[in-house]
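**Student:** sequence-free structure coming up:
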């Protein structure tokens, strides 16, 4: 037998046998194909993980288990998926859908959908309460390229308010996110600007794509594609004035979904991109 092809064959078989590498993330499972474009996750108990997809997908919320297997789903009966970008939850178990994706900064129908605790509902259809809002700082739809500050893919619930973290679409790109808060109640609200934050300046990794607050309210995690910005020791609406730890998870995929499973465990999901993604991961904080 020719020795060179044999060695090449062994090398090929060895490479096929190697396990995928996920950096510092722990792989939990492959999400169902219904969640190719997963854009938000949240959980009330760590066992049932709720998920949504973004623009162009169904008006559905899905539940998966910690191994990423689909266990149930609901159709939102009275709201359309304009661009659902994140999920949040409150202490009563209600979850909130952020219908505020705004890539071109031209939407005037931004809203958040309050879903009554789906853990207690039967599978089928479910109705939501609508929380409308606008950014007072936006005067034109769309504004000029240097003012494209009104897209959003990340938010969380805290003390009867929803905190929105915007995604930088401006040119030149500065990696700047603005923090707004909106009352977590039905109405048409002016979002209040409470702070701003520069993550980093690489547009591939630095835009904020998800957010959550720990169950005990002491940690806030913002997500980018491969990075977590973790805030602690904050004592005001502008949590960016607290202590910041930047965490490189050493895995570069289209990560758009993050939530706390408990006070020290974070769950992350990424979108399907060619042969990568559509996975559920965990990350344990130090």
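**Tutor:** Everything's here; your move. Since the structure is predicted, the reported quantities are computational estimates derived from the model, not experimental observations.
**Student:** contacts, neighbours, all on C-alpha from now
**Tutor:** Will do.
**Student:** Number of residues surrounding residue 123?
**Tutor:** Around residue 123 there are 13 other residues, counting by other Cα atoms under 10 Å.
**Student:** Residue 6 too?
**Tutor:** 11.
**Student:** Check the one 4 residues further on too.
**Tutor:** Using other Cα under 10 Å, residue 10 has 12 other residues around it.
**Student:** Check it against this one:
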């Protein structure tokens, strides 16, 4: 079941609807694509690539057996940080624009001829280089708002969506589809209250889907209808929170008018112990049925939601606050808590018998992903969160 949690963060969301989840798990992806990122569906095959530091290679996946059917090397490219894919009638586009720290001056999209791709297992790519029109600071100040993981084709343009670690928003930039050096122009922006990880625009119905995750790493979709070359974030938007645990959805693509694929990458940490496998999912646009509309001028506050405490540990953080707020739905005694970074290193801890307070000061934490673990008598409960 999908959980729609509305807070003051969404005061600017035109429409937010409750929905029934229609996500189907197809199965585990092979190890060769354990770090799957972008997705497209072409010639009845699912095509994907791995992200930063991996080979400059595309993989075709059989959607029934989930085995690698074919590998295609992009001979003149380097995978600095490949994040997403898109396509039009003649070309495949690969976005090499992962940029967590905002320092890169070599952002690019690789363009590959479909004719060459279809006939050879070794292809060459043309380069579409770009810089953002409004970026002036390229220094390393930690996680930035200049990261990007989403790409789609809109007419004669490519649209790049930023993944903003500091403000939890996204900005849509346009660049020409032609090789050369370009300035990415701002099209639109939106306070999406999350980190955008993928996008696909279905030319059959002009529906745009975004994938992403919240500051507690809860995955979501955003469905947008009625976009235009100058308006990406319309009044017809629906956010759909996905009940997939800690699964980090990285890729999305359409197969036909109504059918879509989602992919998640492998994630493993030993302390706290968390492992998720690379999984392929599917859903049908019609299976996600809109339910009761929640008026945005009367948002449901997290303190008043009657269903939130169904979870053992609930985290939330108010915009601009240095306090991480939490709720524990358990009668067991709490012996303490610890905060870990993604390498498993303990950053902060406190031994506190009994029921703890409801806030933790995170003002000293740098911008990154962390894990909060509460320890009970014979078990523990862990949830991730993001510090901007």
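**Tutor:** Everything's here; your move. All figures in this text were calculated on a predicted structure; none of them were measured in a lab.
**Student:** Residue 359 of structure 2 and residue 327 of structure 2, how far apart?
**Tutor:** Going from residue 359 of structure 2 to residue 327 of structure 2 by Cα to Cα, to the nearest Å gives 9 Å.
**Student:** So for these two, which residue has more residues nearby?
**Tutor:** residue 327 (18 against 15).
**Student:** ok, that one touching residue 313?
**Tutor:** Yes. Residue 327 of structure 2 lies in contact with residue 313 (Cα atoms under 8 Å); the separation is 5.8 Å.
**Student:** any idea what residue 147 of structure 2 aligns with in structure 1?
**Tutor:** Applying TM-score structural alignment, one finds that residue 147 of structure 2 aligns to residue 151 in structure 1.
**Student:** Name the nearest residue to its match, sequence neighbours excluded.
**Tutor:** residue 102 (4.4 Å; Cα to Cα, 6 or more residues apart in numbering).
**Student:** ditto for residue 222 of structure 2
**Tutor:** residue 239 is the one closest to residue 222 of structure 2 (Cα to Cα, 6+ apart), at 4.4 Å.
**Student:** corresponding residue for the one you found in structure 1?
**Tutor:** Here residue 239 of structure 2 is matched to residue 246 in structure 1, going by TM-score structural alignment.
**Student:** Check residue 95 of structure 2 too.
**Tutor:** For residue 95 of structure 2, the residue aligned by TM-score structural alignment is residue 98.
**Student:** check contacts around residue 164 of structure 1.
**Tutor:** If you count contacts by Cα atoms under 8 Å, 6 or more residues apart in numbering, residue 164 of structure 1 has them with 152, 154, 155, 156, 178, 179, 180, 181, 182.
**Student:** again, but for residue 62 of structure 2
**Tutor:** Going by Cα under 8 Å, 6+ apart, residue 62 of structure 2 touches 45, 46, 68, 69.
**Student:** got a winner among these for most neighbours?
**Tutor:** Neighbour-wise, the contacts of residue 62 of structure 2 (other Cα under 10 Å) top out at residue 46, 21 neighbours.
**Student:** just checking, that one is part of a strand?
**Tutor:** Yes. When classified by DSSP: H, G, I helix; E, B strand; the rest coil, residue 46 of structure 2 is found to be part of a strand.
**Student:** Give me the nearest residue to the aligned partner of it in structure 1, chain neighbours excluded.
**Tutor:** The equivalent of residue 46 of structure 2 in structure 1 is residue 49 (alignment by TM-score structural alignment). Spatial nearest neighbour of residue 49 of structure 1, chain neighbours left out: residue 43 (4.7 Å); criterion: Cα to Cα, 6+ apart.
**Student:** what's near enough to touch the one you found?
**Tutor:** By Cα under 8 Å, 6+ apart, the contact list for residue 43 of structure 1 reads 49, 50, 89, 259, 260, 261.
**Student:** Shared with structure 2, which of those?
**Tutor:** Compared against structure 2 with both residues aligned by TM-score structural alignment, their matches' Cα atoms under 8 Å, the contacts of residue 43 of structure 1 retain 49, 50, 259, 260, 261.
**Student:** Let's see if you can find the most crowded of the residues you listed.
**Tutor:** Using other Cα under 10 Å as the neighbour criterion, residue 259 leads these with 31 neighbours.
**Student:** Just the residues contacting the helix or strand in which that one is found, thanks.
**Tutor:** Element membership of residue 259 of structure 1, judged by DSSP states H and E, is strand 255-262. Strand 255-262 of structure 1 has contacts (Cα under 8 Å, 6+ apart) with 38-43, 45-46, 86, 209-215, 222-226, 266-271.
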